[in-house]
Every structure is written in structure tokens, then in C-alpha cells.
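J.: here you go, sequence then predicted model.
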Amino acid sequence: MTTRQDTDVLVIGEALIDIVETPSGTTEHVGGSPTNVALGLGRLGVHCALLTQLGHDRHGLMVAEHLRQSNVTVLPETLVLPQTSTAIAHVAADGQARYEFDVTWDAFPAPNVVPSRAVHTGSIGAFLQPGAESVQQLLRDSEAQIITFDPNIRPALMPSRDAARRIFETTATIVAAVKMSDEDAAWLYPDLGADAVIDAVLSLGPKLVAVTRGGEGAVIATQDHLVEITAPTVSVVDTVGAGDTFMASLIQSLLGAGIPNDRGTLRDFGEDAVRAAAITVSRAGADLPWASETRAALLRARSVPVD
């Protein structure tokens, strides 16, 4: 593999189209947790490339254009599937939804472009075979300074809980930082409380673990410090993309300062991430914030007038 110095982060994982079918019509949106993280990084001004799997079809072009508009490079190795993966939500008149997944994640060789600094992976791409083994091999071979992981558990597409936990724990031994939601933690470790999950994951080798808790904020921890972060008060439209926004912000912070060795910096990381997520939940869909918006949110938090 060759290194292209203008790529700070390589994101690896699924891209798909979320198709929402309701009695009033059908809408389509670009989705996939790793794809959202790449989108968020691009909007924050981070030079980011996405290694995913798309079809040579309308949906594949839709994904690529959506990412291009947010300054994300989609690697050429991405266009490999007969058709782009989809997740269809059939929403009845009473609001009840039935989900139908058509997701393919094949094995793949290492790309010929790698980041100079960081790799991120997670979600379906880290668990669905045969591609999940390719992801782990790429992580093991990576010379990146920072590797991050968000399991973003999707039970309907997971192997058994025990098998998924083995994959999670194997991946966690390779990475520097793990971000998970409280729902991920409860699904993977149903017999452990939140603090015990953090301790268990840190014992696997990551230097930093963050657990998001929706409207209750987040907990972010290293071996030496644990900080609870309060979420800003915001009018929630929906929570789509909130965790991915948190992850993108956390990666940006890690690129800037590395793993924090003091409580203050750890708190700054967490507060930046929950502020960014608050922007996303205040509007519809996975509309992650741009750098100008996160800067304005920081100034407002510090009570500095914004022009």
C-alpha cells in the first residue's frame, strides 16, 4: 500500500440507501454509520476517504455524489457490488415500521491508498462476513497513529450475541478508541452495568472509551480519568446520525491532540462531541454539522457573541 499524505482519515464500512415507504410516498436517503462518520469528518474540514462497497447503479451514484458534496473522497475500490445495499422501512398508517435489509459486504483486498494518521471502522462492516475479516486484517496491518471503532450494533444483521461479542472484543484489542451507545453496551454485555462495561472494554486495550446516552449526554473515560458529559438542551427533531456525529467529532479531537492524559482535555473532547450531536438532532435526518456550525456552537457555549 502507498500512503497519500493529504488523507488524514480512512473510514471503512458500509454505505447504503435508507428507503422509507409510507402510505403517502417513498423517500430515499444515504445511510450507513461509517458513511455518516465520513460525511461528518468531511464537513468538519478533515481530509477523509471512504472505503465502502457500492453498485454501478443509481443508488451508488447517489451515495458518491452525496459524499463528494461534503468533501469526502470515495475510493475507486468501492464500486464492486451488483447493486448498492438498501435498508427499507415499511411504515404503516399507525406509524409501526417493518424493516427489510438487503446488505452485501464482501471480502476485499487492502486499498492502494491509506491514511497517514487515522483509520475508523464500525457497524455492519465490522461484523458481517466475509468482509468483516478483511476489515480486521486491514486494521492489523495499518500503520495509522489512531484507529477508532464504533460497533453501532444492528441486532437484525448481527450473528449471535456471543459471536458478535467475540468480533467486538477482537477488534477492540487492535484500536485506540471505542465509542458505543448505551444500547450497544447493554446488547453486548447484558449482565454488566454501564461502568463495568467501560472497565471491561478498557481492559481489552483501547486507551479511550466513550459511551453515549442520548439526551443524558455521554461518559468518556481513559484508564486514569472518567468524565460525565451533560447534553445541551435542544428541541429534538430526530436522532438519526447523532452517534455518528459524536464519533466524527471525537476523531477530529484525537487527530488534534491524541489520547488525552488529563481530565480537562478529556472533558473538552466529550463536550465538543455532544454539542455537535445536538446540532444533528435538532434537524431531520443525518444532516451532520459543518465546521462553521460547530465553531458557532462552541462560541455560544462560552457566551461569546456570534456575528
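T.: The structure has been received and is ready for your questions.
J.: contacts and neighbour counts: CA atoms only from here.
T.: Fine.
J.: what's in contact with the top helix by length along the chain?
T.: For the chain, the helix that runs over the most residues, judged by DSSP state H, is helix 263-281. By C-alpha atoms under 8 Å, 6 or more residues apart in numbering, the residues outside helix 263-281 that reach it are 217-221, 225-232, 234-243, 245-250, 253, 260, 286-289, 294, 297-298.
J.: same deal with stretch 198-207?
T.: 169, 172-178, 208-211, 221-223, 259.
J.: redo that, cut-off 7 Å
T.: 169, 172-173, 175-178, 209, 222-223, 259 (C-alpha atoms under 7 Å, 6 or more residues apart in numbering).
J.: second one coming, line it up with the first:
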Amino acid sequence: MILVSGESLIDFTPISLGDGYAYVPNPGGSPYNVAITLGKLRARVYFFGKISYDPFGEILYSNLIKNNVDTSFVLRDKYLTTLAFVILKDSEPYFIFYGDNTADTMLKEEEIPFIDSQKVKILHFGSISMIREPGCYVFEKMIFENYKNCIISFDPNVRPNLIVNKEQYLSRFENWVSRVDILKVSLADLKWLYGEEDLDKIAEKFINLGVKIFVVTLGKDGSVAYQKSNYVKVPGMKVKVIDTVGAGDSFMGGFLYYLYKLGKTVKKEISNLSLEELKNILIFANSVAALTCTRRGANPPNLDEVEKFMSNLYY
């Protein structure tokens, strides 16, 4: 099974209303969106995080159940839910977060679940849950305790407005990456982290740190995945874009789902994926992300929708 760990929150996404905008609440949070994507694709997925008992928390919790995500690892508490307002700039989402000492941040070390590596094959982490105290240290500890026995998947989903010290973040980030098997980033992430450094050189750096598969999403231009001595690039897909909120998360969910479907859930197996297998994974993940862009908010497609969409693709 796949265990996704991290924040859950409410995204307020804008809709036109006369001459202005109104904001509509939608379940969100990068890891949460990954779990929802996997559930809608019918993977066996669990979510670990702390969710409020407040009305927004009830929305988040019931949405997990509605979308086939097992809540056995979910913790509930009295703290309020984190809120995020989505500002669209040049069709790209910019997030403003509201919430200190909110439920998703208030995890304690003693609340870390036991991970049975015979059952849990892939652990996914990422985004703002890795930097918001005190809960961030719980997720970091889970990576350090389990990277030898489980596939670790990581998507930093960098939010610069929440990072106080870039140097310290970069040091922690590379420490996490040294325990990661699958690393997925966006071009925006890389530009903020490493400036204009050459993509191939960055890929080489991460592979040398121990990453087995390094994936970069390229927006409308598709995605590229690097292995130790090979790489494969898949172009983007033309769709009518409503907004791109959650596209990267749904891509990540699609990527992990296809590994799950192939039965490639052991470290050695993902190290030895063929280029054809890797290409097919990217095509599937691109399709999931493309469909997410055709609807408002982080609302990934189900498996039937993806298969129907892919039946009209030609590669």
C-alpha cells in the first residue's frame, strides 16, 4: 500500500463575480491532494496527518472517505484548520496561508505510526508540512526511520513566502533528498532553489545523492524523468485550462499510481525501470495533471476519466 503523509487544509480559490472575485473553499494541501488522486485512481492508499474537528476539518475528513482514501492513520484534534487563499498570477497559483498552531502542524513524535514495511511499500512526503513547526520534525523523523526499508517519494512544492532562511532550507532539503528514492519538482521549484543552474547538472547532483528517479514537471511542455544513466521526456497535452491548482499534486499521484499498477514497489525495481516503462508512467501522470487543469481547484480525475482521455492520445 501507499502511505501519504503531510498537511491538509482548505484552499479558497477565486471565481469571477461581477467586476470582482469570490473565493470558494476546496479541500487541499499538496500531500492531501496526492492521496485523493491515488484514491480516485483506485490505488490502496492511506493518509497520515492531523485534521481538525472544526467544520473545515469535517470537509477534509469526509472527502478522504468519499474518495477511497483509508483514514486509519488520520488523527483528529481540536485545533483549527489551516486556510490558504489562491491568487492567480499569469495563470500560475500563488498561495497565501493563514494558520499558526493549526491541526495539521500539531503532530507529536509519540503520534508517529508504526510502519510495517511488509505492507507499506511507498511513503510520500512533501510541501509545507516539512517546514511548519512543530509537526515538520515528525515527518522528517519518519523519512529518516523508514528510508532503508520503504520507497520514499518526495515533492518539495516550494512556497518561498513561508521560508524564512533559504540557506537553511536548502541544507535541510538536500539532507532529505539523500534519503529519497523518487524526487519530483517543478521548474519553479528548481529556479527558486538553484537559480539558472543547468537542469542536467542538477539531475546529476540528485542522482549522486541517491535519488533513483528524478522527475521535473515542465508545465505545458510536459515532464522529464532522469535515472542514473538515462532520461526520458514526454511532451505536454493540449487541454482547455481552467486553472493549474493541484496539477503538480495530481501528476505525483498519477506517477505513484502507475508504479503501484506495475507492481514496482521495491527499491531495486524502481532503480531498474526501463525507459519504456518510465515513458508510460510520465504519459499517464501528464494525463492526470492535464485533466485536473480542466476543472477548478484541486479536483483530480478518476481512473475511468483518465483511461478515456488516454484512448485518444497518440505517441
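T.: Looks like it came in fine. Here the structure is a predicted model, which means the values were calculated and not measured.
J.: what TM-score do the two superposed chains give?
T.: The TM-score (TM-score structural alignment, normalised by the length of the first structure) is 0.87; 292 aligned residues with a C-alpha RMSD of 2.3 Å.
J.: could you tell me where the longest helix of the first structure falls in the second structure?
T.: Alignment of helix 263-281 of the first structure against the second structure: residues 275-293, by TM-score structural alignment.
J.: most neighbours of all the contacts of stretch 198-207 of the first structure, which one?
T.: With neighbours defined as other C-alpha atoms under 10 Å, the most crowded of those is Ala177; it has 27 neighbours.
J.: the contacts of stretch 198-207 of the first structure in helices, which ones?
T.: Counting by DSSP H, the contacts of stretch 198-207 of the first structure contribute 169, 172 to helices.
J.: turn the contacts of stretch 198-207 of the first structure into a markdown table, including distance to Val46 of the first structure.
T.: Converted to a markdown table, the contacts of stretch 198-207 of the first structure look like this (distance: C-alpha to C-alpha, whole Å):
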| residue | distance to Val46 of the first structure |
| --- | --- |
| Glu169 | 28 |
| Ala172 | 24 |
| Thr173 | 26 |
| Val175 | 20 |
| Ala176 | 19 |
| Ala177 | 18 |
| Val178 | 20 |
| Val209 | 22 |
| Thr222 | 24 |
| Gln223 | 28 |
| Ile259 | 18 |
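J.: ChimeraX command for the buried members of the contacts of helix 263-281 of the first structure?
T.: A single ChimeraX command selects the buried members of the contacts of helix 263-281 of the first structure (16 or more other C-alpha atoms under 10 Å):
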select :217,218,219,220,221,226,227,228,229,230,231,232,239,240,241,242,243,245,246,247,248,249,250,253,260,286,287,288,289,294,297,298
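J.: and Pro151 of the first structure, what pairs with it in the second structure?
T.: Checking TM-score structural alignment: Pro151 of the first structure goes with Pro156.
J.: I'd say its match and Ser127 touch.
T.: Yes: counting by C-alpha atoms under 7 Å, Ser127 is a contact partner of Pro156 of the second structure at 4.6 Å.
J.: tell me which of those two has more neighbours.
T.: A count of neighbours by other C-alpha under 10 Å puts Pro156 above the other of Pro156 of the second structure and Ser127, at 21 against 18.
J.: from Thr294 of the second structure, how far off is the more buried one?
T.: Distance, Pro156 of the second structure to Thr294 of the second structure, using C-alpha to C-alpha, to the nearest Å: 24 Å.
J.: what does Tyr94 of the second structure give?
T.: Computed as C-alpha to C-alpha, the Tyr94 of the second structure to Thr294 of the second structure distance reads 18 Å.
J.: go on, Asp181 of the second structure?
T.: Relative to Thr294 of the second structure, and taking C-alpha to C-alpha, Asp181 of the second structure is found at 30 Å.
J.: likewise Ile96 of the second structure?
T.: 23 Å.
J.: over to Ile151 of the second structure?
T.: Ile151 of the second structure is 31 Å from Thr294 of the second structure, by C-alpha to C-alpha.
J.: just want to know which of those two has more residues nearby.
T.: Ile151 (27 against 18).
J.: what's the closest non-adjacent residue to the more buried one?
T.: Ile122 (4.7 Å; C-alpha to C-alpha, 6 or more residues apart in numbering).
J.: looks to me like Leu298 of the first structure is in a helix.
T.: Yes: under DSSP: H, G, I helix; E, B strand; the rest coil, Leu298 of the first structure falls within a helix.
J.: so what's the equivalent of it over in the second structure up against?
T.: Under the alignment (TM-score structural alignment), Leu298 of the first structure pairs with Met310 in the second structure. Residues counted as contacts of Met310 of the second structure (C-alpha under 7 Å, 6+ apart) are Ser287.
J.: gap between whichever residue in the first structure pairs up with Gly248 of the second structure and Val37 of the first structure?
T.: By TM-score structural alignment, Gly248 of the second structure lines up with Gly243 in the first structure. In this view, Gly243 of the first structure and Val37 of the first structure are 9 Å apart by C-alpha to C-alpha.
J.: and for Asp262 of the first structure?
T.: 26 Å.
J.: of the two, which one has the most company?
T.: Val37 (31 against 11).
J.: contacting residues for the one residue sitting closest to the centre of the second structure?
T.: Centroid check for the second structure by C-alpha atoms, centre = their mean gives Asp249 as the closest residue, at 4.0 Å. Neighbour list for Asp249 of the second structure: 30, 33-34 [criterion: C-alpha under 7 Å, 6+ apart].
J.: the same query, at a cut-off of 10 Å, please.
T.: With contact set as C-alpha atoms under 10 Å, 6 or more residues apart in numbering, Asp249 of the second structure has these partners: 28-37, 155, 157, 184, 255, 285, 288-289, 292, 298, 300.
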